[in-house]
Every structure is written in C-alpha cells, then in structure tokens.
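Trainee: Here is my input, please return the structure:
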Amino acid sequence: MRRTIAATDWLRVLRADAPARHQLVCMPPGGGSATAYRALATKLGAGIGVAAVQYPGRQDRLGEPAISDMDTLTGRIAEEILRQGPIERLALFGHSMGATVAFETACKLERAGQSVTTLFVSGRPAPTFVEPGRLHLASDDELIGDLERLATDPASVRILRDEPSLAELVLPAVRSDYQAVETYHYCQGDPLAGDIAALVSTEDPTMVPEQADQWRDHTMGSFERALFPGGHFYLDEKVSEVADFITRSLARHHSVA
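Mentor: Just a heads-up that it's a prediction; the model follows:
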C-alpha cells in the first residue's frame, strides 16, 4: 500500500486522494502560507495527494518564532517529511522563495535516502544566484513597496499601509523570509537524482526566462522549462495551466507500472 502524508503542524494536507500514485509537497513563497496552494490542489489530476508546508510565524503558527535561516528551515522540513516514513513517488513544488526551500529540502531528503521523483521550481533563479538585495534590513515602508512591486494586484498589499495593526502581524514573517532568501548561499553538492521542471513567467521582475535554464545543472535526471504568461505571481491567474503541467509531467516521467 502506498503511504499517504499525514497532517502535522508543519504539513497541511490539502488533498488526500486514495489511492494516490504521487505525493506532492508544496513550499509557499516568502510571506506565504500553506493556503497559497489550495486552488492548485483542487486542479491537479486524479491520483495526486497534496500537502503544503506551514512555516512558523504565520496564521495558526503566529505565536511561534519565524525561521530566518534557510538551512535551519529546510532541515526542519526535511525532518518532518522523513518522520512520515518512506514515501513512494514523492514530488516537491516551490514558488519564489519556496523554490529554494524545495530544492534544499530535496537535497536533504536524498541524502537521507528518501527519493524525490520531480522537483518543480517556479519563479526563482537557480541556487547559484546570489540575491543582491538586503530588504530584510529595510524599513517597513520599503518592504511593503517590494511586496507591491511583485503583487499581481498592488492594491491587495496596500492595506498594510492603511492598517498598521495588520502590518504588525504580517511583516515579521515577511521580513524573516526575505532574510532567509537574501542570506542564502548555495553549497556545492551532487546534482539531484530526480527530475527538475522549472516554471517561469514572461513578465517576472525578479528574473528572466533564460535564467530558469540554469536549473538544468542541478539534476542528473531530465530537465524541462515551462513558460507562462504573467508576472511574478502568475500562478494565481494560471493555476489550471500549472496544474495541467504538473499532472502531465508526473504522468509522463513516473507512470504507474
């Protein structure tokens, strides 16, 4: 019997297909939470169980300190997944900061003996990219400004300027996530054994589509790049198309015998 992922403080089950041929664990973008992948979970094809990581310091984990170090964060996530026992046909998905989180988690899982069939990385350059900014040290106003720059609808972020009490709740986790990304340094290691699929959008202000090709250097398996129209958070508007891509990719490379 194939093992399905059980819900924990760190792992939130968004879809529990039974029997599931694949288990997909999603890593939220900076400032995000597990609920960011609720819509994606509903659009994926049959036989794909979906869980999402809930980082500390937000939503129902608001009382816990956020983790601002990438190695510490991904170590905790890998430990939580490994506690589930061997998972057959495990895949990871991450968008923006979540792509780096997913990659480092995949590296730790493979070293521990848990295979990752496919790593889906979205809206993020390859690990060798060095983030030039230091917005985690900037003012709240500058931090909100960058969130507005990346948002599909900047008005949805502007509420943080108008509601200081809300900003006090939200910005500490955002700042911690920015610190994790901006202080991350890739340590050279063996390429992943599993496949990598890099998803990128046409108008992303954080990268150009060609940068996604550099993810090819981090796998001994197959590599594929997929291009979608839109800005940094294209996934919000192209969720069906992304779900179709993930479903096809898993079915094509890891069909059930």
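Trainee: Please count neighbours and contacts with C-alpha atoms only from this point.
Mentor: OK.
Trainee: Identify the residues contacting the closest residue in space to Gln211 that isn't next to it in sequence.
Mentor: Among residues not flanking Gln211 along the chain, Pro125 sits closest, at 5.8 Å (CA to CA, 6 or more residues apart in numbering). If you count contacts by CA atoms under 8 Å, 6 or more residues apart in numbering, Pro125 has them with Met207, Gln211, Ala212, Gln214, Trp215.
Trainee: repeat that for 7 Å
Mentor: By CA atoms under 7 Å, 6 or more residues apart in numbering, the contact list for Pro125 reads Met207, Gln211, Ala212.
Trainee: okay but the last one is in contact with Ser201, surely?
Mentor: Looking back up the chat, that one is Ala212. No. Judged on CA atoms under 7 Å, Ala212 makes no contact with Ser201 at a distance of 9.9 Å.
Trainee: all helices for this protein, in order.
Mentor: Applying DSSP state H to the chain gives helices spanning 38-43, 70-82, 97-111, 140-150, 155-162, 164-182, 239-253.
Trainee: on contacts alone, who are the packing partners of the last one?
Mentor: Yep, that's helix 239-253 we're talking about. The contact analysis (3 or more CA pairs under 7 Å, 6 or more residues apart in numbering; DSSP states H and E) places helix 239-253 against helix 38-43.
Trainee: Give me the contacts around the helix it packs on.
Mentor: Leu14, Arg15, Val50, Val239, Ser240, Ala243.
Trainee: picking up where we left off before, could the helices of the chain go into TSV alongside mean neighbour count?
Mentor: Shown next, in TSV, are the helices of the chain (neighbours: other CA atoms under 10 Å):
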stretch	mean neighbour count
helix 38-43	18
helix 70-82	18
helix 97-111	23
helix 140-150	16
helix 155-162	14
helix 164-182	19
helix 239-253	17
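Trainee: Could you also give me the structure for this second sequence? I'd like to compare it with the first:
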Amino acid sequence: MSSFQPWIKRYSGAGGGAALVFPHAGGAALAYRALGAALAAGGSDTYVMQYPQRGDRLTHPAPETVGDLAADLFDGGDWAGLGPLRLFGHCMGAVVAFEFARVAESKGIAVDSLWVSASEAPSTVAAAPALPMAEAEIIAEMVDLGGTDPQLLADDDFVELLLLAVRADYAAFNRYACDEGVRIAADIHTLGGDADHRVNENMLRRWETHTTGAFTVSMFDGGHFYINEHIAEVAELVHAL
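Mentor: Next up, the predicted model:
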C-alpha cells in the first residue's frame, strides 16, 4: 500500500530530500507539471499537491481554512521518511506551504526551506481586501492576474469547474489570519515578478518576519505568473540554496 495518496503527483529525482509544490488558488496539480519535472531533474523527488474540489479530488469537501487545507495535505503522505523538505508555493500556495511547514515542524519533520512565489506575507492577509466570491468578479480576477488561457474562460464547462475550485480556495483564504510573531525555523526565500501589479518586492520582504532562519528575495522579469517563463531558472535556484 502506498504511503502517499494518489492525488499527490510524484516526479522522481535522483538526489536526496524532497520538494513539495503548492499551487495557486484555483490551480490544479496538472498546471505545475513542468515545474515538478524541472525540480525532479535537479535531483529531488518532487510532489505536487492537489487541493480538494478539482481534478481527481473533485468530490472531496472544501476545507474551512488554509490551516485545515495544510493539515489535509500533510495527512496525505508519509513525509517523515523523505529527509529534509523544500516547500514551494505560488501565490496562495505559499501561505498553504507556510502552514504545512508549521505542521511539519510541530511533528519533528525537518523543513529545509520555504520558497515563496508572488505571495503576500501570512500576517498581512487578514487586513487585505476579501477575495471575491461572485462569478463575474472571479472571472475578472482571473483575467487580471493572467495565467489562465482566455479561450478557456470562454468555455462554460471549464468555468464551472474553475469556479468550484476558486471559491473553495478563496473562502479558506478569506478566513485566514496569522500573527506577525508566528515563525518557522526553515529558511524563507521569496521570488516575484518585477512587473507584478499585485505583489511587489516590498510585500515579499514582509515574509522575513516569519522565519528564524535565512531570508532572501529574488526578482524575475514578468508579472504575477512570471514563473511560467522562468521554470528552469526557478528550479535551478531552489536547488542552489
């Protein structure tokens, strides 16, 4: 019997440790296939998370909070046997990864580093405007952020499934709060796009308060989904530090 749920997508690497990837709000594991493969090619076994309410977890209940989602993902695998973990999260996925790190560290599982991509710091989420829940506003949000093929947004069946996933994630995120003094021992490395109109470098730097370890900021050309054009460079950076 496998020690990992089938909805955790694994990409085999030849090195030690493991990299875990946490998608953005509404994102499916399939969208991170290229990053998963690139991280695995760099050496680490890579595991891409699948959140409830999409893909092969379509019928799984939506989590109440980001903390509940992180706990659900943690329970999906035997992480203790993998060696030091490297966590990578994009946008909301970075906050999910942060909460996952808190769970892992509380259970004595070593987390080497948290890689934060295009995300506001946990302690700033509660004060930010609530994410939209109405269909028209969610679609407008997807268009504004980029990262979703406009042709897909014209497909009613796709939009129906997208709304299910986004609403589940947005609701959990809107209920999230974290004090500025909450810290993890893992190093935090932040990444962002220099043309991202949602998350700028100053916002990324707010993550420094959430680690007792090392902290770095790296900026790339591009917007909120800069990562789509820099997969190889991001994977190389994750393995270099």
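Trainee: Which one (most neighbours) among the contacts of Pro125 of structure 1?
Mentor: Per-residue neighbour counts (other CA atoms under 10 Å) across these peak at Ala212, which has 24 neighbours.
Trainee: aligned partner of it in structure 2?
Mentor: Alignment note (TM-score structural alignment): Ala212 of structure 1 maps to Leu204 of structure 2.
Trainee: Quick one: residues contacting that match.
Mentor: By CA under 7 Å, 6+ apart, the contact set of Leu204 of structure 2 is Ser119, Glu120, Ala121, Thr190.
Trainee: The last one maps to what in structure 1?
Mentor: Spelled out, that is Thr190 of structure 2. So, by TM-score structural alignment, Thr190 of structure 2 is matched to Ala198.
Trainee: same check, this time on the first one
Mentor: In the superposition onto structure 1, Ser119 of structure 2 corresponds to Arg124 when matched by TM-score structural alignment.
Trainee: What is the burial count for its match?
Mentor: 26.
Trainee: That one: what's it in contact with?
Mentor: Neighbouring residues of Arg124 of structure 1 by CA under 7 Å, 6+ apart: Ser96, Ala99.
Trainee: which one is the aligned residue in structure 2 for Ala151 of structure 1 nearest to, not counting chain neighbours?
Mentor: Applying TM-score structural alignment, one finds that Ala151 of structure 1 aligns to Gly146 in structure 2. Distances taken as CA to CA, 6+ apart place Phe225 nearest to Gly146 of structure 2, at 6.8 Å, with adjacent residues excluded.
Trainee: Run through the residues that contact the most centrally placed residue in structure 2.
Mentor: What sits nearest the mean C-alpha location of structure 2, by CA atoms, centre = their mean, is Gly93, with 2.1 Å. Taking CA under 7 Å, 6+ apart as the criterion, Gly93 of structure 2 is in contact with Phe22, Pro23, His24, Ala25.
Trainee: isn't the last one right up against Ala168?
Mentor: No. Distance between Ala25 of structure 2 and Ala168: 8.6 Å, which falls outside the contact criterion (CA under 7 Å).
Trainee: shared neighbours, those two?
Mentor: What both Ala25 of structure 2 and Ala168 touch, as defined by CA under 7 Å, 6+ apart, is an empty set.
Trainee: Return the residue of structure 1 aligned against Phe98 of structure 2.
Mentor: By TM-score structural alignment, Phe98 of structure 2 lines up with Phe103.
Trainee: just Val48 of structure 2 next, same as before
Mentor: Mapped onto structure 1 by TM-score structural alignment, Val48 of structure 2 lines up with Ala52.
Trainee: What of Pro84 of structure 2?
Mentor: Using TM-score structural alignment, Pro84 of structure 2 pairs with Arg89 in structure 1.
Trainee: any idea how far that match is from Pro125 of structure 1?
Mentor: Distance, Arg89 of structure 1 to Pro125 of structure 1, by CA to CA, to the nearest Å: 25 Å.
Trainee: ditto for Asp17 of structure 1
Mentor: Distance from Asp17 of structure 1 to Pro125 of structure 1, by CA to CA: 32 Å.
Trainee: I'd like the distance from the closest residue to Ala101 of structure 2 other than its chain neighbours to Ile184 of structure 2, if you could.
Mentor: Spatial nearest neighbour of Ala101 of structure 2, chain neighbours left out: Val111 (6.6 Å); criterion: CA to CA, 6+ apart. Distance, Val111 of structure 2 to Ile184 of structure 2, using CA to CA: 9 Å.
Trainee: Next: Asp68 of structure 2.
Mentor: 18 Å.
Trainee: how deep is the nearest residue to Cys107 of structure 1 once chain neighbours are set aside tucked in, by neighbour count?
Mentor: Nearest residue to Cys107 of structure 1, sequence neighbours excluded (CA to CA, 6+ apart): Leu192, at 6.7 Å. Number of residues near Leu192 of structure 1 (other CA under 10 Å) recorded here: 22.
Trainee: ditto for Ala134 of structure 2
Mentor: By other CA under 10 Å, 10 other residues sit near Ala134 of structure 2.
Trainee: residues touching the aligned residue in structure 2 for Tyr184 of structure 1, list them.
Mentor: Residue pairing (TM-score structural alignment): Tyr184 of structure 1 is matched to Tyr176 of structure 2. Neighbouring residues of Tyr176 of structure 2 by CA under 7 Å, 6+ apart: Thr65, Val66, Ala126.
Trainee: Against Asn202 of structure 2, how distant is Tyr176 of structure 2?
Mentor: Tyr176 of structure 2 is 21 Å from Asn202 of structure 2, by CA to CA.
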